[in-house]
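Asker: Sequence plus predicted model, see below.
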Amino acid sequence: MDKTLFEELVGSLKEAQAIAKGQAKPSRRYELSAPDAKAVRERTGLSQSEFAKLMRVSVRTLQNWEQHRRHPTGPAAALLKIVSTAPEVALKSLHG
């Protein structure tokens, strides 16, 4: 590995550690708020079990999202946003 690249990587790791410890502020921050899972599911016309299968999660997880005991994060939140924005395209793509 190139020495300059290695030094940049080490610098990035040190910066990440400082941010994680609250010693530095991130240069930017992205927050993705997931849409309401129940509303999205109801708009698709799918049952809980069908929608959970589509999202690749358990029915119990979907129920927790719908009852706001848990909130989808990461890829699940992004997928919910996609299904919310373009349900026809998402359903066609995910049903294969």
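Answerer: That came through, no problem. Numbering: from 1, shown residues only.
Asker: switch to C-alpha atoms for all contacts and neighbour counts from now on
Answerer: OK.
Asker: Distance of the most centrally placed residue in the chain relative to residue 11?
Answerer: Taking Cα atoms, centre = their mean, the centroid of the chain lies closest to residue 74, which sits 2.3 Å from it. Separation of residue 74 from residue 11 (Cα to Cα, to the nearest Å) stands at 26 Å.
Asker: And here is the other one:
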Amino acid sequence: MSDHEFNFDELVESVREAIDINKGIKKPSRSFKYEEIDVVAIRKATHLSQEKFAALIGVSIKTVQGWEQKVRKPLGPARSLLIMFRNNPSQAMALLHQ
């Protein structure tokens, strides 16, 4: 058996496992839970409009609106940046304006 066949078999098994997890047949081996981020409160603490806040953090206004309407969740670096704003809005703004 070549390395390609072995890797393909692992991939197929992973897909089958994902399907079983999605159907509720099997439990995931691990899961991640993130605390909810109140983007409206964070933005309001900056005293900025959606448009200006979006420009400040480098995302589209549609993205901010999606977060605020809870249609989307901030992930990765955007989530980290929002946590910085939540914890200390004036310092986060100062750092971005340097």
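Answerer: Thanks, I have the structure now. Just so it is clear, the structure is predicted and the values come from calculations on it, not from any experiment.
Asker: what comes up buried for the helix or strand hosting residue 61 of the first structure?
Answerer: In the assignment (DSSP states H and E), residue 61 of the first structure maps to helix 59-66. Using 16 or more other Cα atoms under 10 Å as the test for burial, helix 59-66 of the first structure gives 59, 62, 63, 65, 66.
Asker: secondary structure element for the equivalent of residue 45 of the second structure over in the first structure?
Answerer: Residue pairing (TM-score structural alignment): residue 45 of the second structure is matched to residue 43 of the first structure. Assigned by DSSP H and E, residue 43 of the first structure falls within helix 37-44.
Asker: Quick one: average offset of that helix versus the second structure, please.
Answerer: Here helix 37-44 of the first structure, set against the second structure after superposition, deviates by a mean of 1.8 Å using mean Cα distance after the TM-score superposition for the first structure.
Asker: name the helices or strands packed onto that helix?
Answerer: helix 59-66, helix 74-85 (3 or more Cα pairs under 8 Å, 6 or more residues apart in numbering; DSSP states H and E).
Asker: still on that earlier bit, so how far is the helix holding residue 61 of the first structure from its chain's centroid?
Answerer: Centroid displacement of helix 59-66 of the first structure relative to its chain, using Cα atoms, centre = their mean, to the nearest Å, is 15 Å.
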